[in-house]
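**Q** need coordinates for the following:
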Amino acid sequence: MQLNDDVQMIPLGSTAREQYAIPFLPLTDDGDVEFPPSIQELCRQLSAGGDLAYIEAEMFGGAGVQASVLVEAGGKIGSAIVAHDAINVALRSLGIRSGFGGDAFTSLALGRYRETDAWVDSGQE
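**A** This is a model prediction of the structure:
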């Protein structure tokens, strides 16, 4: 899926989570800091094309938490970061900068949809 600034995203909606046995929001919902093996394997496969970040966010009533894990090209997996700005930390590490007074999350319009399945259903490619 194409985001702003030629950034690509692969949303892991319900179907992908079921197919790859990926737990729902394991870092933000369950509070784990251990990156699930099923997501590690998928990220290793995808990192053949270059560095990437696994990100997740859980928001409720304006407050929330974010998580990110950086994966280097070739599959070296970093530590999970769970914090209010974890996604922006990951995006900056990938060289994605904020634009015009916002942050990278906003610049990429990552808040466009509230649910991951809405990204999948939007059909944007």
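
**Q** contacts, neighbours, all on C-alpha from now
**A** OK.

**Q** for the chain, just list every one of the helices.
**A** 14-19, 37-46, 86-93, 104-107, 116-121 (DSSP state H).

**Q** residue nearest the centroid of the chain?
**A** By C-alpha atoms, centre = their mean, the chain has its centre lying nearest to Ile55, at 2.2 Å.

**Q** would you do the same for the sequence below? I want to compare the two.
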Amino acid sequence: MGHMIRAIIAKENVIQNISDHWVYAEKNILPQGYGMSFLNDSLFDDIEELFDTADTHKYPQFNYLSDSVISFLLQESKDAQIMYIETDYFGGYGTQTGVLFENGSIAIEPMQGNGVINYLLRQIGVYKEHNKDEFTSLQLYRFRRMD
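**A** Just a heads-up that it's a prediction; the model follows:
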């Protein structure tokens, strides 16, 4: 079974604020007071149109972390911590990438590799439930695809 998502994860109120201001940002409620919104194609296109920055593709390990998306996440993280992740797994093999934005800047530079998502989840305060990692504790396994 595969896992292929592009997502913004933050405290539920931060995700609510994003979904209130962006038509295609749908809020998914997660445990522990967190929320998630997929960076679906429509939201990506809206961000690209509004921010309209020349894309230098600074971080080639990401497929969708454009300069416009970075500008959007910097703006939305002015008073918050916001994670952006991409996963691409099939049959147990694949990649995960992530970056942490905080107080309008990149707090943890983009990373790629096993354990990246759990590491970043710990940084935003997600705790492990008994015999589970952070990813499982937030029930992110429920979201294998964005459709």
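
**Q** now the residue nearest to the centre of structure 1: closest residue in space that isn't a chain neighbour?
**A** Nearest non-adjacent residue to Ile55 of structure 1, counting by C-alpha to C-alpha, 6 or more residues apart in numbering: Ser68, 4.4 Å away.

**Q** that neighbour maps to what in structure 2?
**A** Taking TM-score structural alignment, the alignment pairs Ser68 of structure 1 with Gly98 from structure 2.

**Q** got it, and Met59 of structure 1?
**A** Using TM-score structural alignment, Met59 of structure 1 pairs with Tyr89 in structure 2.

**Q** and that match, how many neighbours?
**A** 15 (other C-alpha atoms under 10 Å).

**Q** quick one: contacts for Ile70 of structure 2?
**A** Contacts here follow C-alpha atoms under 8 Å, 6 or more residues apart in numbering; on that basis Ile70 of structure 2 touches nothing.

**Q** from Gly92 of structure 2, how far off is it?
**A** As judged by C-alpha to C-alpha, to the nearest Å, Ile70 of structure 2 and Gly92 of structure 2 stand 29 Å apart.

**Q** okay, the helices of structure 1 in CSV with distance to Leu3 of structure 1 next?
**A** Below are these laid out as CSV (distance: least, C-alpha to C-alpha, whole Å):
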stretch, distance to Leu3 of structure 1
helix 14-19, 19
helix 37-46, 18
helix 86-93, 13
helix 104-107, 9
helix 116-121, 11
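
**Q** tell me the counterpart of Ile39 of structure 1 in structure 2.
**A** Looks like Ile39 of structure 1 aligns to Val69 there (TM-score structural alignment).

**Q** how about the contacts made by that match?
**A** 44, 47-48.

**Q** columns neighbour count and distance to Tyr59 of structure 2 on top of those residues, output as JSON lines?
**A** Output for these, formatted as JSON lines (neighbours: other C-alpha atoms under 10 Å; distance: C-alpha to C-alpha, whole Å):
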{"residue": "Phe44", "neighbour count": "18", "distance to Tyr59 of structure 2": "16"}
{"residue": "Ile47", "neighbour count": "20", "distance to Tyr59 of structure 2": "18"}
{"residue": "Glu48", "neighbour count": "19", "distance to Tyr59 of structure 2": "16"}
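
**Q** can I get these in CSV with distance to Glu134 of structure 2?
**A** Output for the contacts of Val69 of structure 2, formatted as CSV (distance: C-alpha to C-alpha, whole Å):
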residue, distance to Glu134 of structure 2
Phe44, 27
Ile47, 29
Glu48, 31
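
**Q** closest to Leu30 of structure 2 out of those?
**A** Phe44 (21.9 Å; C-alpha to C-alpha).

**Q** can you tell me the closest non-neighbouring residue to the residue opposite the closest one in structure 1 once aligned?
**A** Aligning on TM-score structural alignment places Phe44 of structure 2 opposite Arg17 in structure 1. Among residues not flanking Arg17 of structure 1 along the chain, Pro23 sits closest, at 6.6 Å (C-alpha to C-alpha, 6+ apart).
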